[in-house]
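> here's a sequence, model it:
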Amino acid sequence: MSLTLDSYRLLGRSGLRVSPLALGTATFGTEWGWGAERDEARTLFDTYAERGGNFIDTASTYTDGSSERLLGEFTKDNRESLVLATKYTTQRRAGDPNSGGAHRKSLFASVEASLRQLNTDYLDLLYLHVWDFRTPVEEILRGLDDLVRQGKVLYVAMSNVPAWEVSRMQAIAELRGWSPLVALQIEYSLINRAGERDLIPMARAMGLGVTPFSPLGGGVLSGKYRRADLTAPGTDSTESGESNRKGFNAALGMVTERNLTIADTVTAIAAELGRTPAQVGLAWTLHNPGVTAPIIGARTLEQLQGNLGALEVDFTADQLARLDEVSAIDLGYPHDLLAGEHIRTVTTGGLRIETRNS
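As a prediction, the model looks like this:
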């Protein structure tokens, strides 16, 4: 399965065409201790766009707003050809309780700030970034619909939200004639397959395209971590950007014995294919029929070009089976129960019943 960035896919149950890899721009700017300076960020953006990429992912507070501001500069000559996705809910001003959250005041203020920073009069796609467990879903959905009706947002989506809340919102939106959700952004990779329990099946059933972030598990699948990193001391802000990022991922619990074992299998298969571990990790996500467009981030041109090589990776059935086995998770109740032999026996009595997807 060889793809290119201009092998466009429909985003969920919409007519919006997006590239199979989205360009993540949380690395545009160095305010977080790692990332790309302006000129390097411009090179990353131009390289992606020149190869046919059209799907750009950012957020109102990425690199303290630098990500959106840089994109506002970079996109001024081809804005209409791009699908710009941003997000709201993260706090924009310390000490201000209404500068973050999912509520209407936060929503409208964040969108206006994004429009200014991106130097545009509309957003192609707006995600709710982080669920806050406080704002009524009707308030969220009505606010999003109002923005669509005003022409400031074209499509709306969710990120980091429980599956049952997303499905409830989609049903409410449909019943009330409000703008439907078209995408779901979740963390998903070989080292974090939790989305397979409910989020990805829910998204496929409810018409949401899945756009995974961190498809390389914070870089663990790229092979940059070793067993020594399991006990290595944390890094401080005086070290290089790469060290800061490694320390950040270690603090998040990304570097574990299980994850390094998965990375070992990824590295072995990469050697068999003559590819890099990062390309193999990304390609596995791309091959999932429930995924529309993984989000790739890069700090250097070399990293971006390497990640784009994932579009050309083909696996054998044996290689896919090995990746699946080493990264497998328990789906938990009720999924494990329903997939068990006892339930099949008491519900079908051994009959063979074929399921065909329409």
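
> please count neighbours and contacts with C-alpha atoms only from this point.
Will do.

> quick one, helices of the chain?
With DSSP state H, the ranges of helices along the chain come out as 38-50, 66-74, 104-118, 137-149, 163-176, 199-206, 241-251, 257-273, 277-286, 301-308, 317-327, 335-338, 341-348.

> now, of those helices, which is deepest in the fold?
helix 277-286 (a mean of 25; mean count of other CA atoms under 10 Å).

> would you confirm that L16 contacts N54?
No. Contact criterion CA atoms under 8 Å: L16 and N54 do not qualify, at 11.0 Å.

> now show me the structure for the sequence below, then we'll compare the two:
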Amino acid sequence: MNLTAFRTLGRSGLIVSPIALGTMTFGTPRWGAPDEVAESIFHAYVDAGGNFIDTADVYAKGRSEELIGGYVRDRSLRDQLVLATKFSFHGGEPSNPNAGGNGRKNMYRAIEGSLRRLQTDYIDLYWMHVWDLVTPVEEVLQSLGDLVRAGKIRYFGFSDLPAWYATKAVTLASAHNLPAPIALQLEYSLVERSIEREHLPAARDGGLGVCPWSPLAGGFLAGKYQRADAGATGEGRLGGSNPFGNTKFTERNWRVLDTLRIVAAQVDRPLVQVALAWVSAQSGVTSPILGAGKLEQLHDNLSSLEIRLTPEQFQMLDESSALDPAFPYGIFTSEVNRSIFGGVSVQGW
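Model (predicted):
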């Protein structure tokens, strides 16, 4: 494995590892990792050369941030690591709507809490965790820019939002010479490729790196389910709750899993590693975010960096998991291209 094959995140100077350590399992021993296991996972990732740590203020109600802050302090790693955390979800009294969302008031409440729990003066990458459907992009952009100028964050990015929202933010930032987002964090895997329609092209055009979450589809691509589980939620089979319930148990996804098994047998590697190798190789992807509840899972995940699939194997996986046609993309064919240009095929740069 080579976690030191660093790359820049999007069109920025922030340098990150090819795999980010997701820490949603930290501080949640019921279904995640007990504290001593979380600590071993953190140290193993860093000792392997990793520098990109991803958390959120709502993970284990702030406990994940607290643990990470302690681990970083104990080893004096602050300058070495890229710490990323998130805001958006409610973090106060239930009757107080301003303790959630992407407005400036909640953003400032959230950043102060994260800085305190992480025991740091600044966040390297501050994610808007989810689009709240109400806050104007202008307010979000200005507020995050103010945090950059105040030195409380170095960069920011967006997670789980429409592509048009991210594009508008990039455009406004360019037009008004404001700090701009540098990355998107989105669900992406062999069985969830929807972002290929709008988000990946938008990210490439806007200079945004893409950090996929759940690249194993909640364990589905690890082969931990069988068709007999299709009526179950998967409770207990992953050592805890499957966040997707049974939504991944579709006939299409079972076919994708069958193809993944064929390719994994060809390269003599676990399903997990092949699925991760496919995600990591996709254009625009910078650092998949991988969580682990056990130290062995971390090592298994990191070993995916050693895999080099052949073009034929990529084709098998691509064809088995291809998106269903959706308007207007069915129109954009080579035949239409030729009809537009008088029978001549024209390719863009």
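
> just to revisit the earlier point, quick one, which of L16 and N54 of structure 1 is more surrounded?
N54 (26 against 16; other CA atoms under 10 Å).

> next up, the contacts around the more buried one.
5, 18-19, 22, 48, 81-83 (CA atoms under 8 Å, 6 or more residues apart in numbering).

> buried ones only from those residues, please, as a PyMOL command.
Command for PyMOL, covering only those of these found buried under the criterion 16 or more other CA atoms under 10 Å:
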select buried, resi 5+18+19+22+48+82+83
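
> nearest to T235 of structure 1 among the contacts of N54 of structure 1?
A22 (29.9 Å; CA to CA).

> rewinding a little: tell me the one of the contacts of N54 of structure 1 nearest T231 of structure 1?
Nearest to T231 of structure 1 among those, counting by CA to CA, is A22 at 33.9 Å.

> so how far is stretch 154-166 of structure 2 from its chain's centroid?
Stretch 154-166 of structure 2 sits 12 Å away from the centroid of its parent chain (CA atoms, centre = their mean, to the nearest Å).

> pull up the aligned stretch in structure 1 for that stretch.
On structure 1, the counterpart of stretch 154-166 of structure 2 by TM-score structural alignment is residues 154-166.

> before we move on, what about stretch 260-272 of structure 2?
Mapped onto structure 1 using TM-score structural alignment, stretch 260-272 of structure 2 covers residues 266-278.

> tell me how far the matching stretch lies from the chain's centre.
On CA atoms, centre = their mean, the centre of stretch 266-278 of structure 1 falls 23 Å from that of its chain.

> what's that stretch in contact with?
The contact list for stretch 266-278 of structure 1 (CA under 8 Å, 6+ apart) reads 216, 219, 221-223, 263, 279-281, 306-307, 310, 313, 319, 323.

> just put the contacts of N54 of structure 1 in a markdown table and tack on distance to T90 of structure 1.
Converted to a markdown table, these look like this (distance: CA to CA, whole Å):
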| residue | distance to T90 of structure 1 |
| --- | --- |
| L5 | 30 |
| V18 | 25 |
| S19 | 26 |
| A22 | 21 |
| Y48 | 27 |
| S81 | 28 |
| L82 | 24 |
| V83 | 22 |
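
> quick one: contacts of the match of stretch 154-166 of structure 2?
By CA under 8 Å, 6+ apart, stretch 154-166 of structure 1 touches 122-131, 144, 148, 179-187, 198-199, 202.

> span of that stretch from start to end?
Length of stretch 154-166 of structure 1, first residue to last, CA to CA, to the nearest Å: 19 Å.

> D57 of structure 1 contacts T27, correct?
No. Using CA under 8 Å, D57 of structure 1 makes no contact with T27, being 10.9 Å away.

> can you check which residues contact both of those two?
Here D57 of structure 1 and T27 have no joint contacts, going by CA under 8 Å, 6+ apart.

> so stretch 37-51 of structure 1 matches what in structure 2?
With TM-score structural alignment as the criterion, stretch 37-51 of structure 1 aligns to 34-48.

> oh, that last question was meant for stretch 297-314 of structure 1, not what I typed.
With TM-score structural alignment applied, stretch 297-314 of structure 1 matches the range 291-308 in structure 2.

> likewise for stretch 180-196 of structure 1?
The aligned range for stretch 180-196 of structure 1 in structure 2 is 180-196, by TM-score structural alignment.

> identify the residue of structure 1 aligned to L238 of structure 2.
Using TM-score structural alignment, the partner of L238 of structure 2 in structure 1 is E242.

> over to L21 of structure 2?
With TM-score structural alignment as the criterion, L21 of structure 2 pairs with L23.

> contacts only, for the residue nearest to that match when sequence neighbours are not counted.
Spatially, and ignoring its direct neighbours in sequence, L23 of structure 1 is nearest to I56 (4.9 Å; CA to CA, 6 or more residues apart in numbering). Applying CA under 8 Å, 6+ apart, we find I56 of structure 1 in contact with 22-25, 82-85.

> rerun at 6 Å
Neighbour list for I56 of structure 1: 22-23, 84 [criterion: CA atoms under 6 Å, 6 or more residues apart in numbering].

> out of the residues you listed, which is nearest to P233 of structure 1?
Set against P233 of structure 1, the nearest of these by CA to CA is L23 (31.8 Å).
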